[in-house]
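# only geometry, no sequence info:
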């Protein structure tokens, strides 16, 4: 089959590698021969794979990123990448929120992304190049009921990354945002499990998608690899919407509702 080849960084730091999108991104990178440093509170399934180094710890703690930076420097890569997949999602309305719940979501989703950038951008600038994919969400732009704190945190991630993209563009660091829609991974699954009727919730959400199904995490992971690669060299400070067409229109008509004219 005809194919196109893009170059990836020699080493990529991926957060949230114990499950979901982070796990899929790490697996794809390793299959391409890229060295991966995985960061999570829990052990990843990739631990035994050649080229994989694991740092167990919270992305919201400076000590974790000091160990990540040391591991990256020890590997002496020519080019470094970063994918910030770690995230927390809690369901509930604003009155349901507590200071601890809000602080935890902001710490992982926002502070963790900022600390990752702060640790690795200097290494990228010293190497005169690097690429960062900050994982936000379609919820960074479009509201979704019962996810106010999560939505607010992802909106912050989006603007954090877009501003950093401008700040470090002249240093050769390319930063973009990846905004997934619902995918069959940890966060959506937890939202699904919190529904009073999970089967009905899943069927309703799948029916909203133009393709009639919820995406698999590996589909979004491929988009992350593209943004990391030199194939995306013309893309800077952009927000790549990887949602299977969910936000293309305000509503998708399946035909079941009858004629539209």
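Received it, and whenever you're ready, just let me know what you need. Bear in mind the structure is a predicted one, so any value in this text is a computation, not a measurement.

# drop to CA atoms for contacts and neighbour counts, all remaining ones
OK.

# helices or strands next to the strand or helix carrying residue 179 in the packing?
Residue 179 belongs to strand 173-180 when assigned by DSSP states H and E. Under the contact criterion of 3 or more C-alpha pairs under 8 Å, 6 or more residues apart in numbering; DSSP states H and E, strand 173-180 touches helix 112-126, strand 130-135, helix 148-168, helix 217-228, strand 239-242.

# following element in sequence after that strand, please.
Downstream of strand 173-180, the first helix or strand assigned by DSSP H and E is helix 186-194.

# give me the angle between the strand holding residue 179 and strand 130-135.
20 degrees (axes from the mean of the first three to the mean of the last three C-alpha atoms, to 10 degrees).

# neighbouring contacts of strand 173-180?
For strand 173-180, the external contacting residues (C-alpha atoms under 8 Å, 6 or more residues apart in numbering) are 121, 124-125, 128-138, 140, 158, 161-162, 164-165, 168, 220, 223-224, 227, 233, 235-243.

# what's the answer for stretch 145-153, then?
Identification of contacts with stretch 145-153 by C-alpha under 8 Å, 6+ apart yields 88-94, 97, 102, 105-106, 109-110, 137, 139-140, 143-144.

# among these, which ones are in strands?
If you go by DSSP state E, those have nothing in strands.

# filter those to the buried ones?
When these are checked for burial by 16 or more other C-alpha atoms under 10 Å, the buried set is 88-91, 102, 105-106, 109-110, 137, 139-140.

# JSON lines please, covering those residues and showing distance to residue 256.
Shown next, in JSON lines, are the buried ones among the contacts of stretch 145-153 (distance: C-alpha to C-alpha, whole Å):
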{"residue": "88", "distance to residue 256": "36"}
{"residue": "89", "distance to residue 256": "33"}
{"residue": "90", "distance to residue 256": "33"}
{"residue": "91", "distance to residue 256": "30"}
{"residue": "102", "distance to residue 256": "40"}
{"residue": "105", "distance to residue 256": "39"}
{"residue": "106", "distance to residue 256": "41"}
{"residue": "109", "distance to residue 256": "39"}
{"residue": "110", "distance to residue 256": "41"}
{"residue": "137", "distance to residue 256": "29"}
{"residue": "139", "distance to residue 256": "27"}
{"residue": "140", "distance to residue 256": "30"}
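
# so what does the host helix or strand of residue 64 touch, helix or strand wise?
Under the criterion DSSP H and E, the helix or strand holding residue 64 is helix 62-75. In terms of contacts (3+ C-alpha pairs under 8 Å, 6+ apart), helix 62-75 is packed against strand 35-40, strand 52-56, helix 112-126.

# take a look at this one as well, against the first:
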């Protein structure tokens, strides 16, 4: 039996930062599979499986460097891209309290997570305004709103990303460009894995964090990438300046009861 399907349109070309790992890598794969010309941006080279795909182009460079974005814009203009999308998923995370945060750690987090997002939007927005169409998805985090221990600098940068995107959405709401925020919870991908590896007992850390999730598991990065696909698509034209929380229900309640704690009454 044929399963019913719902089809939305995607941009002709989408630029994805943080393309060489985690959410960015999964999103690039989904976009190419859907027939979207995809430009990945990352300081690292593209992973082999992604580099081998027709329709994928990689720009190696620092997202906080204007030279990187000059290359991206040149690529878009040379390809005569009309309907452009952007997803800013590049991010770094350092585990530790504020006492562990050196000026170098703080600067690096701000550069990649905030400056990199701002430059990406600043560089591609004129092309979108010129075409009077475009979709921007700024990847923040549930940590932009809710604090998580030992991630103070990361949390602060993601809060900045959230407000940056929401303000850009208002500033350019009459230009045909939609800007929204995607706030993932923990994913079995780069940043969460780094936090996991820093734990004294990684197995216990993973089990405890999984038990907090209403579904009893940490989401796969591909699941969150599908939420980004929705925000890029024509199916989300009613959504502007919104924060789509993709966390498997983690932040729906202040505490998920598994039943192991006993009866509540």
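Nice, thanks for sending it over. Source: prediction; values computed, not measured.

# TM-score them against each other, please.
Remark: TM-score between the superposed chains equals 0.99 [TM-score structural alignment, normalised by the length of structure 1]; 261 aligned residues with a C-alpha RMSD of 0.5 Å.

# what's the most buried one of the helices and strands packed on strand 173-180 of structure 1?
With neighbours taken as mean count of other C-alpha atoms under 10 Å, those reach their highest mean count in strand 130-135, at a mean of 28.

# ok, average deviation of that one from structure 2?
Using mean C-alpha distance after the TM-score superposition for structure 1, strand 130-135 of structure 1 ends up 0.2 Å from its aligned counterpart in structure 2, as a mean over the superposed pairs.

# any idea what residue 55 of structure 2 aligns with in structure 1?
Counting by TM-score structural alignment, residue 55 of structure 2 lines up with residue 51 in structure 1.

# neighbours of residue 47 of structure 1, just the number please.
Number of residues near residue 47 of structure 1 (other C-alpha atoms under 10 Å) recorded here: 15.

# that one against residue 54, yeah?
Yes - with contact defined as C-alpha atoms under 8 Å, residue 47 of structure 1 reaches residue 54; the gap is 6.7 Å.

# not counting residues beside it along the chain, what's closest to the match of residue 55 of structure 2?
Nearest non-adjacent residue to residue 51 of structure 1, counting by C-alpha to C-alpha, 6 or more residues apart in numbering: residue 35, 4.7 Å away.

# for the counterpart of the one you found in structure 2, give its distance to residue 83 of structure 2.
Residue pairing (TM-score structural alignment): residue 35 of structure 1 is matched to residue 37 of structure 2. Residue 37 of structure 2 is 11 Å from residue 83 of structure 2, where distance means C-alpha to C-alpha, to the nearest Å.

# what do the two both touch?
Both residue 37 of structure 2 and residue 83 are contacted by 12-13, under the criterion C-alpha under 8 Å, 6+ apart.

# give me the more crowded residue out of those two.
For residue 37 of structure 2 versus residue 83, neighbours defined as other C-alpha under 10 Å are more numerous around residue 37 (22 against 17).

# would you check that that one makes contact with residue 10?
No - under the criterion of C-alpha under 8 Å, residue 37 of structure 2 makes no contact with residue 10, lying 10.4 Å away.

# okay, and the common contacts of those two?
Counting by C-alpha under 8 Å, 6+ apart, nothing touches both residue 37 of structure 2 and residue 10.

# residue 4 of structure 2 in helix, strand or coil?
coil (DSSP: H, G, I helix; E, B strand; the rest coil).

# distance check, it against residue 10 of structure 2.
For residue 4 of structure 2 relative to residue 10 of structure 2 (C-alpha to C-alpha), the value is 19 Å.

# so which of these two has more stuff around it?
residue 10 (22 against 5).

# just give me the match in structure 1 for that one.
Match for residue 10 of structure 2 (TM-score structural alignment): residue 8.

# list the contacts for residue 17 of structure 1?
With C-alpha under 8 Å, 6+ apart, residue 17 of structure 1 has these contacts: 23-24, 26, 38-40, 44, 85-86.

# I'd say residue 248 of structure 2 and residue 212 touch.
No - counting by C-alpha under 8 Å, residue 212 is not a contact partner of residue 248 of structure 2; they are 10.2 Å apart.

# center of structure 1 - which residue?
The centroid of structure 1 falls nearest to residue 135 when counting by C-alpha atoms, centre = their mean (2.8 Å).

# that one matches what in structure 2?
By TM-score structural alignment, residue 135 of structure 1 lines up with residue 139.

# now for that match: which residues touch it?
By C-alpha under 8 Å, 6+ apart, residue 139 of structure 2 lies in contact with 87-89, 161-162, 181-184.

# so residue 202 of structure 2 touches residue 193, yeah?
No - Residue 202 of structure 2 is beyond contact range of residue 193, at 9.5 Å (criterion: C-alpha under 8 Å).

# what's the counterpart of residue 229 of structure 1 in structure 2?
Per TM-score structural alignment, residue 229 of structure 1 is aligned with residue 233.

# then residue 188 of structure 1?
Per TM-score structural alignment, residue 188 of structure 1 is aligned with residue 192.

# for residue 101 of structure 1, same thing?
In structure 2, residue 101 of structure 1 lands on residue 105 (TM-score structural alignment).

# can you tell me the closest non-neighbouring residue to that match?
Using C-alpha to C-alpha, 6+ apart, the closest residue to residue 105 of structure 2 is residue 94 (7.6 Å).

# and the one you found? What does it align with in structure 1?
Checking TM-score structural alignment: residue 94 of structure 2 goes with residue 90.

# quick one: residues contacting that match.
Contacts of residue 90 of structure 1 by C-alpha under 8 Å, 6+ apart are 101, 147, 149-150, 191.

# let's see that with 10 Å instead.
Shown in contact with residue 90 of structure 1 (C-alpha atoms under 10 Å, 6 or more residues apart in numbering): 97, 101-102, 104-105, 146-150, 187, 190-191, 194.

# what's the distance between it and residue 225 of structure 1?
28 Å.
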